[in-house]
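> got a predicted structure here, sequence first:
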Amino acid sequence: MKIIPTQIPDVLLIEPQVFADERGFFFESYNHQKFTEKTGLTINFVQDNHSLSKQNVLRGLHYQIIQPQGKLVRAVTGIIFDVAVDLRQSSPTFGQWVGYELSAENKRQLWIPIGFAHGFVVLSEVAEVLYKTTDYYAPGGDRTILWNDIDLGINWPISTSPILSAKDQAGKPWKQADLFP
């Protein structure tokens, strides 16, 4: 497992060691001991989520203020552009975002700690996304920031309007979002 630092030090890009030959490939998608040793983080994942989305579907920017979640995200089919936005007011990277392409081919994962909003857009015909969370879903604490908020200026790599859920269409502007201390 290779840990690649991002422009926001608490967000980590993770590349697994892949063993491939003419039969296919094998890799450990998660190993608690190696994750802890390589990142210095002791994480207890409690829930796995799996979504399937069509091309140009954009999900996000989501976070929870009750039972906030850290997320370990990967695409197991297709390609996504995955984004994390720092919502921690005390952070030197407050209001900044990072985005990375995650795909079935590159097998990369993105570690997004508590205190971040998360979203992704599907770049391939379809994509299946799996992610582990550090806490359970709490509907009462669920929040959404507008995906195209001008103050955040996220550079989504799409040329058409994304396909959004009603929840994502109704997201709040960045300046009205509930934030973390």
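Cool, the structure landed.
> every contact and neighbour count from this point should use C-alpha atoms.
Fine.
> what's the first helix or strand after the helix or strand containing residue 58?
Assigned by DSSP states H and E, residue 58 belongs to strand 58-64. Following strand 58-64 in sequence order, the next helix or strand is strand 71-77 (DSSP H and E).
> and residue 116, how far from residue 131?
For residue 116, the distance to residue 131 equals 15 Å [C-alpha to C-alpha, to the nearest Å].
> neighbour-wise, which of the two wins?
Between residue 116 and residue 131, residue 116 has the larger neighbour count (other C-alpha atoms under 10 Å), namely 29 against 19.
> name the nearest residue to that one, sequence neighbours excluded.
Nearest non-adjacent residue to residue 116, counting by C-alpha to C-alpha, 6 or more residues apart in numbering: residue 86, 4.7 Å away.
> please compare the first structure with the one that follows:
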Amino acid sequence: MNIVETRLPGVLILQPKVFGDERGFFVETFREGWLADAGVNARFVQDNQSRSARGVLRGLHYQRRNPQGKLVRVSRGAVFDVAVDVRLGSPSFGRWVGVTLDDVRHEMLWIPPGFAHGFCVISEQADFVYKCTTYYDPETDAGVRWDDPAIGIEWPELGGGAATAMSAKDFALPLLHEQEPARLPRFEEVMA
């Protein structure tokens, strides 16, 4: 496993070894020690999977209380995956990083607690799989609008725009500067 730091401190790309031959491939998708070796103390309590068609954009989501750390990957297809630092008081507040995840390289992205997360499907279909460090809490579910100009995410073009489908909830999310500061994850609490 090769671990690569991104331009956002704490957000990591995990590059596993993929063993392929004429029969197909084998890849180890999780080992407890990988993140620990990178200095990340994470315990996972929930696994999720979604399937989406080309052009579907999901996000940008976070939890106000009990922020989730996520280890994300694509088991089929390809997505452009994004993490945005929404931790109030963070030196990188409002900055983003994007990575293409697919079923060829099998890279994974570690997104620490306190980051908003979203992705856009760039293949015909994609199965997106992720491990979470805390349980989903609908009462503290929150998000940031995908096209917030202050963040400036450079989503891939998919013919006429960055996305062709998203939920009404995601489309109506507020901009980052419209978030109530008291409801954002706090940098010092998440880092403690």
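That came in fine, so what should we check first? Since we're looking at a predicted model, the values are computed, not measured.
> ok, average deviation of the strand holding residue 58 of structure 1 from structure 2?
When structure 2 is overlaid, strand 58-64 of structure 1 sits 0.4 Å from its aligned residues on average, using mean C-alpha distance after the TM-score superposition for structure 1.
> what residues in structure 2 pair up with that strand?
Alignment note (TM-score structural alignment): strand 58-64 of structure 1 is matched to residues 57-63 of structure 2.
> what's in contact with the matching stretch?
By C-alpha atoms under 8 Å, 6 or more residues apart in numbering, the surrounding residues in contact with stretch 57-63 of structure 2 are 68, 114-121, 137, 140-146, 163-167, 170, 185.
> rewinding a little: what about the residue nearest to residue 116 of structure 1, how many neighbours?
25.
> what's the answer for the one 10 residues further on, then?
If you count neighbours by other C-alpha under 10 Å, residue 96 of structure 1 ends up with 18.
> I'd assumed residue 85 was in contact with it.
Yes - assessed by C-alpha atoms under 8 Å, residue 96 of structure 1 is found in contact with residue 85 at 5.8 Å.
> next one: the match of strand 58-64 of structure 1 to chain centre, how far?
Distance of stretch 57-63 of structure 2 from the chain centroid (C-alpha atoms, centre = their mean, to the nearest Å) equals 8 Å.
> my read is residue 167 of structure 1 is in a helix, agree?
Yes - assignment of residue 167 of structure 1 by DSSP: H, G, I helix; E, B strand; the rest coil places it within a helix.
> aligned partner of it in structure 2?
Per TM-score structural alignment, residue 167 of structure 1 is aligned with residue 169.
> so the residue nearest in space to the middle of structure 2 is in which element?
What sits nearest the mean C-alpha location of structure 2, by C-alpha atoms, centre = their mean, is residue 117, with 4.0 Å. Using DSSP H and E, residue 117 of structure 2 sits in strand 115-121.
> repeat for residue 190 of structure 2
Using DSSP H and E, residue 190 of structure 2 maps to helix 187-191.
> pretty sure the residue nearest to the centre of structure 2 is touching residue 85, no?
No - Residue 117 of structure 2 lies out of contact with residue 85 (C-alpha under 8 Å); the separation is 9.0 Å.
> let me see the contact set for residue 100 of structure 2.
Residue 100 of structure 2 touches 78-81, counting by C-alpha under 8 Å, 6+ apart.
> among these, which ones are buried?
Listed as buried from these are 78-81; burial here means 16 or more other C-alpha atoms under 10 Å.
> how far does stretch 17-26 of structure 1 sit from its chain's centre?
With C-alpha atoms, centre = their mean, you get 26 Å for stretch 17-26 of structure 1.
> brain fart, stretch 42-58 of structure 2
Centre-to-centre, stretch 42-58 of structure 2 and its host chain are 9 Å apart (C-alpha atoms, centre = their mean).
> and if you look at stretch 60-76 of structure 2?
Centroid displacement of stretch 60-76 of structure 2 relative to its chain, using C-alpha atoms, centre = their mean, is 5 Å.
> swap in stretch 96-104 of structure 1?
Centroid separation for stretch 96-104 of structure 1 versus its chain: 7 Å, with C-alpha atoms, centre = their mean.
> and it, which stretch of structure 2?
Going by TM-score structural alignment, stretch 96-104 of structure 1 lines up with residues 95-103 of structure 2.
> list the buried residues of the matching stretch.
Quick answer for stretch 95-103 of structure 2 (16+ other C-alpha under 10 Å): 95-96, 98-102.
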